[in-house]
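K.L.:
what follows is a protein structure lacking sequence information:
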């Protein structure tokens, strides 16, 4: 482990020198890549320093205890040694997890698409609840959210809502939210108090940069149309909404959230690029899945991953069998523990693989 940490420290020092060079700063793509690598390696470099300091202190404490000439120093050394012995296995585990090869997609921003599934109006209301849950969670994380497109339900919520999330390691955090979310509750419109089951599908697409996916604009059909829904005087009078169709694949992306046609066009292109990128990523994940069966899969939009049971105040993630009983808090964005557990299970699986 120390040998690997020494190599990482050398690379960290190398990048520390590189990212302040004028030619690197002027090369945006190279600078972004190196800056990301710098942040990843910084955590490991700091853990290495802590590890070396800790083991050094343990050696020093053992020498003082072995010498035994100063009773007071011996007592202090024993206390320090006990604390260090308690910390050392924790630190080693932290380093092992940091040494797990990271998915290069994890650092990317994302496009989140929530679509109402079975359940009619209640499914649309639930899709709206999920949108609120995620936006509150993102706000708590200090991430920025921006609505790209929405199609409101007839009784509230959304038939479909697409929003962008930007911040640190967004895809790596949210990717396990992809799949079918099921809700069991008595709808507001239900007069006899019967529990209904509805569903919504969540897709989490890593946002593709221009250098990730090259789109030939000759392959894209662009249509302009009037926005629908709330939006003031310009709605239904100005063709500011944009729909893009990638002819070779049939993929469609649209945006009508901005008043500017130009801004809508940029956002629609961003969504289209992310969807094309996700297609390629899905193929890669399929190949990876054939090599190993991960308990916490990501990207399978047909898999039922979680149930929200309102009568029992319970939310259950079926992949890891974890149930939480603070449903109100969960729906208000307090989903940190669930996401942490999903990441922990996934990292533990990766750690086991790396040991064989």
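P.N.:
Nice, thanks for sending it over. Bear in mind that the values here come from a model prediction, so they are computed numbers and not experimental data. Numbering: from 1, shown residues only.

K.L.:
switch to C-alpha atoms for all contacts and neighbour counts from now on
P.N.:
Will do.

K.L.:
can you map out the helices along the stretch 251-356 of the chain?
P.N.:
261-291, 327-331, 336-355 (DSSP state H, counting those that start in this stretch).

K.L.:
which of those helices sits closest to residue 91?
P.N.:
helix 336-355 (15.3 Å; Cα to Cα).

K.L.:
buried ones in that closest one?
P.N.:
338, 342-343, 345-347, 349-351 (16 or more other Cα atoms under 10 Å).

K.L.:
got it, and stretch 35-43?
P.N.:
In stretch 35-43, counting by 16+ other Cα under 10 Å, buried: 35, 38, 41-42.

K.L.:
would you turn those residues into TSV with distance to residue 100 and secondary structure?
P.N.:
Output for the buried residues of stretch 35-43, formatted as TSV (distance: Cα to Cα, whole Å; DSSP: H, G, I helix; E, B strand; the rest coil):
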residue	distance to residue 100	secondary structure
35	19	helix
38	16	helix
41	12	helix
42	15	helix
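
K.L.:
next, the one to line up against it:
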């Protein structure tokens, strides 16, 4: 590990030297690549330098303690030494986490699919609320939201919705959201005051471009139809809506949000490419899972991951057995405590796997 850390210091020094050269900025692509690499290596280098400095503090404290006879000074040195040793353990663990293999999709934008499951209109209403929860979270992180397709139920709920969240680290923050989300509450239409349980399914996919996944258009069939709104009323008089069918897999994507047929076609292709890319990732994930089991799932749509219990004001994530009694703030997009806990659990599982394979 420490040889690798020393190599990182050397590489970072070389990057900073290149960035300081006058001609480097003229090569825009090369300059961006250097900046990206610096951003990845700088936190590791900073932590490693802090680790080395703390090691010196431990060494100095031991040396002073050995030659010190004054009892009061010895107690002070022992306290400093104890704090430095505790910090040493924390920094070493942080370094191990920083050196864990990076998910190549972490920096990507995400396409989110939300589908109402069991529970009829109540499930559709909850699907719309979860959509708004993610939009508010995106706003808090200054990400951009773009609706790709939506199928409403006429009561303000979503039978299904597909949208794009664009921003720094979007996939890294939301990749643990895939799965079944369950809601327990008294629906507004329930006269007897009984608590109902409904479910929705969330799928998180890294946005795939042509480099990630080549989509052969010969495998696709495009059909156009007239877009319609709730209850079947026509929202425009041209055949602008697009239905895209991927023949090998049978996947069907419909887009009618745009007035332009071309824009609807582009959106449908974007969703299809990401869906197929996710299928490839799932195959890889299943293969890796046979070798090591990660504690926190990031892809199984059938896994019940979370319960939102409104009468008790709690949200429970079943994967890490975490319960937070702050349902209002979570539904308002305050997801960082949940996401940070899931990330920490995933990192701990990966560190444990490293120890087992060492």
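P.N.:
Looks like it arrived, so ask away. Bear in mind the structure is a predicted one, so any value in this text is a computation, not a measurement.

K.L.:
TM-score of the superposed pair?
P.N.:
The TM-score (TM-score structural alignment, normalised by the length of the first structure) is 0.88; 352 aligned residues with a Cα RMSD of 2.9 Å.

K.L.:
returning to what we had before: make CSV out of the helices of the stretch 251-356 of the first structure and add distance to residue 59 of the first structure.
P.N.:
CSV is the format used below for the helices of the stretch 251-356 of the first structure (distance: least, Cα to Cα, whole Å):
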stretch, distance to residue 59 of the first structure
helix 261-291, 44
helix 327-331, 47
helix 336-355, 28
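
K.L.:
residue 187 of the first structure: which of those is closest?
P.N.:
helix 327-331 (16.1 Å).

K.L.:
between the buried residues of stretch 35-43 of the first structure, which sits nearest residue 257 of the first structure?
P.N.:
For those, the nearest to residue 257 of the first structure is residue 35 (32.2 Å; Cα to Cα).

K.L.:
residue contacts, residue 194 of the first structure?
P.N.:
residue 186 (Cα atoms under 8 Å, 6 or more residues apart in numbering).

K.L.:
distance of it relative to residue 74 of the first structure?
P.N.:
As judged by Cα to Cα, to the nearest Å, residue 194 of the first structure and residue 74 of the first structure stand 71 Å apart.

K.L.:
check which helices and strands the helix or strand harbouring residue 15 of the second structure sits against.
P.N.:
Take DSSP states H and E as the rule and residue 15 of the second structure turns out to sit in helix 2-19. Counting contacts by 3 or more Cα pairs under 8 Å, 6 or more residues apart in numbering; DSSP states H and E, helix 2-19 of the second structure is packed against helix 28-67.

K.L.:
which parts of the helix it packs on are buried?
P.N.:
Here helix 28-67 of the second structure shows 31, 34, 38, 41, 44-45, 47-48, 51, 54-55, 57-58, 61-62, 65 as buried, counting by 16+ other Cα under 10 Å.

K.L.:
so where do the strands sit in the stretch 101-250 of the first structure?
P.N.:
Ranges of strands in the stretch 101-250 of the first structure, per DSSP state E, counting those that start in this stretch, are 110-116, 144-152, 158-166, 179-185, 196-206, 220-225, 241-246.

K.L.:
pick the most deeply packed of these.
P.N.:
The highest mean neighbour count among these, using mean count of other Cα atoms under 10 Å, belongs to strand 110-116: a mean of 26.

K.L.:
that one vs the second structure, average distance?
P.N.:
Taken against the second structure, strand 110-116 of the first structure registers an average deviation of 0.4 Å after superposition, with mean Cα distance after the TM-score superposition for the first structure.

K.L.:
and for stretch 33-52 of the first structure?
P.N.:
Mean for stretch 33-52 of the first structure is 2.4 Å (mean Cα distance after the TM-score superposition for the first structure).

K.L.:
what's that stretch in contact with?
P.N.:
2, 5, 8-9, 12, 15-16, 19, 88, 91, 95, 98-99, 107.

K.L.:
got it, and stretch 289-305 of the first structure?
P.N.:
175-182, 201-204, 282, 317-320, 342, 345-346, 349.

K.L.:
and stretch 348-356 of the first structure, by the same measure?
P.N.:
96-97, 100, 294.

K.L.:
quick one: it to chain centroid distance?
P.N.:
Once both centres are worked out by Cα atoms, centre = their mean, to the nearest Å, stretch 348-356 of the first structure turns out to sit 21 Å from its chain's centre.

K.L.:
for stretch 20-29 of the second structure, same thing?
P.N.:
So, by Cα atoms, centre = their mean, the centroid of stretch 20-29 of the second structure is 33 Å from its chain's centroid.

K.L.:
now the end-to-end length of that stretch.
P.N.:
By Cα to Cα, the extent of stretch 20-29 of the second structure from end to end equals 16 Å.

K.L.:
for it, buried residues please.
P.N.:
So stretch 20-29 of the second structure, judged by 16+ other Cα under 10 Å, has zero buried residues.

K.L.:
one step back: report the inter-axis angle for the helix holding residue 15 of the second structure versus helix 28-67.
P.N.:
130 degrees (axes from the mean of the first three to the mean of the last three Cα atoms, to 10 degrees).

K.L.:
now do the buried residues in helix 2-19 of the second structure.
P.N.:
Residues 5, 8-9, 11-12, 15, 19 are the ones in helix 2-19 of the second structure that count as buried (16+ other Cα under 10 Å).

K.L.:
nearest residue to the middle of the second structure?
P.N.:
Nearest to the mean C-alpha position of the second structure, by Cα atoms, centre = their mean, lies residue 174 at 2.5 Å.

K.L.:
tell me the residue in the first structure that is farthest from the middle.
P.N.:
Max distance from the centre of the first structure (Cα atoms, centre = their mean): residue 69, 55.8 Å.

K.L.:
helix, strand, or coil at that one?
P.N.:
Secondary structure of residue 69 of the first structure, reduced to three states by DSSP: H, G, I helix; E, B strand; the rest coil: coil.

K.L.:
next: the one 5 residues further on.
P.N.:
Secondary structure for residue 74 of the first structure, judged by three-state DSSP, is helix.

K.L.:
give the contact list for the closest residue to it other than its chain neighbours.
P.N.:
Once flanking residues are discounted, residue 74 of the first structure sits nearest to residue 65: 5.1 Å by Cα to Cα, 6 or more residues apart in numbering. Applying Cα under 8 Å, 6+ apart to residue 65 of the first structure gives the contacts 74, 77-78.

K.L.:
now, of those residues, which are buried?
P.N.:
Applying 16+ other Cα under 10 Å to these flags 74, 77-78 as buried.
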